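Student: For reference, the sequence and a predicted model appear below.
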Amino acid sequence: MNACQAVAEHRPDDVRRVYVRESLLPAFGAFLRRCAASRIAYHVVDDAELAKITQSTHHEGVCFIVRERAPVALPALLAVPGPRCLVYLDGVQNPHNLGAIVRVCAHFGAAAVLIAGSDGGVSTSMLRTAEGGGEWVEVLGVEPGPAPLLAARAAGFRLIATAARSPQDLHARRLPQRTLILLGSESHGLSPALAQLADESVRIPGTGKLDSLNVACACSVLLSEYWRAHPAA
């Protein structure tokens, strides 16, 4: 529901069709009147029909068919000047983790999520989990390997990785104004080659009883620290 409301607010002209449960008509009333005026079809349906349309039981009573956002090229993303935080994911493909990360990025103002070896990672599951965050954050696939990271470094970004045994405490210094956070999958972590490419490795302080956090949780801690240091970004 939050994902659909975010689309209705930020790019209503991209909506092509709406399916909605009768009980949600008041929540979407203003937008549905706009749809009617623009001759965009909307249908009042029951949950069984929504499950068929969405191929999911997690539709929360509403489904939008929406035109995809125009993709942003990596060079254009890196060329934006000033303080900026991006997140790079190595081997993170689970749509629920991706959606949680996009949601965290939207909350803390990270501009984009770069997914190595992916066509962009945008799926209905990811967008649902992001709870509207997908309207605020660019999500794009990049080629695996060092090339995107070297391009980011050339654009003035510092590459920050995490390591459970790093001597550098995350909270002991300010993260750079232009930061690219590198995160790996929970099963394998960041690949050794990419970890070695990082400009710095930091440790998220804690009890030490566990080796690592869920990747979305780790992302939240890191972005919270970036926001603390650069709230205007």
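Tutor: Okay, I see it.

Student: switch to C-alpha atoms for all contacts and neighbour counts from now on
Tutor: Noted.

Student: neighbours of residue 129, just the number please.
Tutor: Using other Cα atoms under 10 Å, residue 129 has 23 other residues around it.

Student: Could you do the one 4 residues further on as well?
Tutor: Under the neighbour criterion other Cα under 10 Å, residue 133 is assigned a count of 24.

Student: which residues touch the residue nearest the centre of the chain?
Tutor: Centroid check for the chain by Cα atoms, centre = their mean gives residue 102 as the closest residue, at 1.9 Å. Residue 102 is in contact with 113, 130, 133-134, 137, 139, counting by Cα atoms under 8 Å, 6 or more residues apart in numbering.

Student: Please apply the same query to residue 145.
Tutor: Counted by Cα under 8 Å, 6+ apart, residue 145 has contacts 116, 194.

Student: sec struct for it, please.
Tutor: What DSSP: H, G, I helix; E, B strand; the rest coil gives for residue 145 is coil.

Student: for comparison:
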Amino acid sequence: LRAFYLKAHAKHFVDLQKFLAKAKKVYRVVENPDLEKLSQSKHHEGVCFIVNPPKSTSLSDWIDSEKKKTDSVLLVLENIGNPHNIGAIIRIAAHFGVSAIASMDVKSLSSGAAIRTAEGGAEVIQNISIQDLKASMLSLKKNGYKVLTTSSHQGSSVYKHIFGGKTVLLFGEEGDGLSKEAFGLQDERIMIPGSGKVESLNVSTAIAIILSERYRQIKR
């Protein structure tokens, strides 16, 4: 852990300075150009922390960690690469109590842009690396998980679906959606009803609506 911030923000980090000094970790007041270089962004808001990247976990280890839970949900992202979408998804997942997100491109879950956009969500979400979508879904099914896919035009309304138990929510990128392989692995397909005046919702918006409805049901 290393901390860098502008002089104007130093007063907010008095306790952190004491902690870092005791732990013999680096903290430093820097100028704006230095902070832009360190954070690789002009949108640093006056502070930059350099930390070890989050470690990914295996799907089997995550399944084992969830075995005693009667209610468990996993987000699986297929071909979603936009870091701002990914960051928004991580933030949404954290807000609604999701413990993990799986992707075949697990590095995309820990990019700088994604973590900045997640606004702290990346600190509480586990990253799961999957190599084979079909094998991963079959493993989850074997362990009692129901696989739900989403579509803009087909499926039962998310507001009629009864959430609960062990669930996998499978989402694809906005342009092409989920692959045929992914749809072939579904137990059920759900959709978000709307006016039909636009083709679809942003994937992070769709995830927020679905997770919100799930959260409402399991907490009532």
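Tutor: The structure has been received and is ready for your questions. None of the values given here were measured: they were computed from a predicted structure.

Student: on that earlier part again, just the element for the aligned partner of the residue nearest to the centre of the first structure in the second structure, please.
Tutor: In the second structure, residue 102 of the first structure lines up with residue 90, judged by TM-score structural alignment. According to DSSP states H and E, residue 90 of the second structure maps onto helix 83-95.

Student: could you pull out the strands for the second structure?
Tutor: Counting by DSSP state E, the segments of the second structure that form strands are 2-5, 26-29, 47-50, 56-58, 72-78, 100-103, 126-129, 146-150, 156-157, 166-172, 188-191.

Student: Select, out of the ones you listed, the one closest to residue 198 of the second structure.
Tutor: Residue 198 of the second structure lies closest, by Cα to Cα, to one member of those: strand 188-191, at 14.2 Å.

Student: Show the contacting residues for the corresponding residue of the second structure for residue 148 of the first structure.
Tutor: Residue 148 of the first structure maps onto residue 136 in the second structure, with residues paired by TM-score structural alignment. Residues near residue 136 of the second structure by Cα under 8 Å, 6+ apart: 59, 130.

Student: how about a cut-off of 6 Å?
Tutor: By Cα atoms under 6 Å, 6 or more residues apart in numbering, no residues touch residue 136 of the second structure.

Student: sorry, back to before: nearest to residue 56 of the first structure among the contacts of residue 102 of the first structure?
Tutor: The shortest approach to residue 56 of the first structure among the contacts of residue 102 of the first structure belongs to residue 130, at 16.1 Å (Cα to Cα).

Student: any idea what that closest one aligns with in the second structure?
Tutor: Mapped onto the second structure by TM-score structural alignment, residue 130 of the first structure lines up with residue 118.

Student: ok so, going back, any chance of a markdown table for the strands of the second structure, columns distance to residue 13 of the second structure and mean neighbour count?
Tutor: A markdown table is the format used below for these (distance: least, Cα to Cα, whole Å; neighbours: other Cα atoms under 10 Å):
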| stretch | distance to residue 13 of the second structure | mean neighbour count |
| --- | --- | --- |
| strand 2-5 | 9 | 19 |
| strand 26-29 | 10 | 15 |
| strand 47-50 | 10 | 16 |
| strand 56-58 | 29 | 15 |
| strand 72-78 | 35 | 22 |
| strand 100-103 | 30 | 23 |
| strand 126-129 | 27 | 23 |
| strand 146-150 | 44 | 22 |
| strand 156-157 | 47 | 14 |
| strand 166-172 | 39 | 21 |
| strand 188-191 | 45 | 18 |
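
Student: Much appreciated, bye for now.
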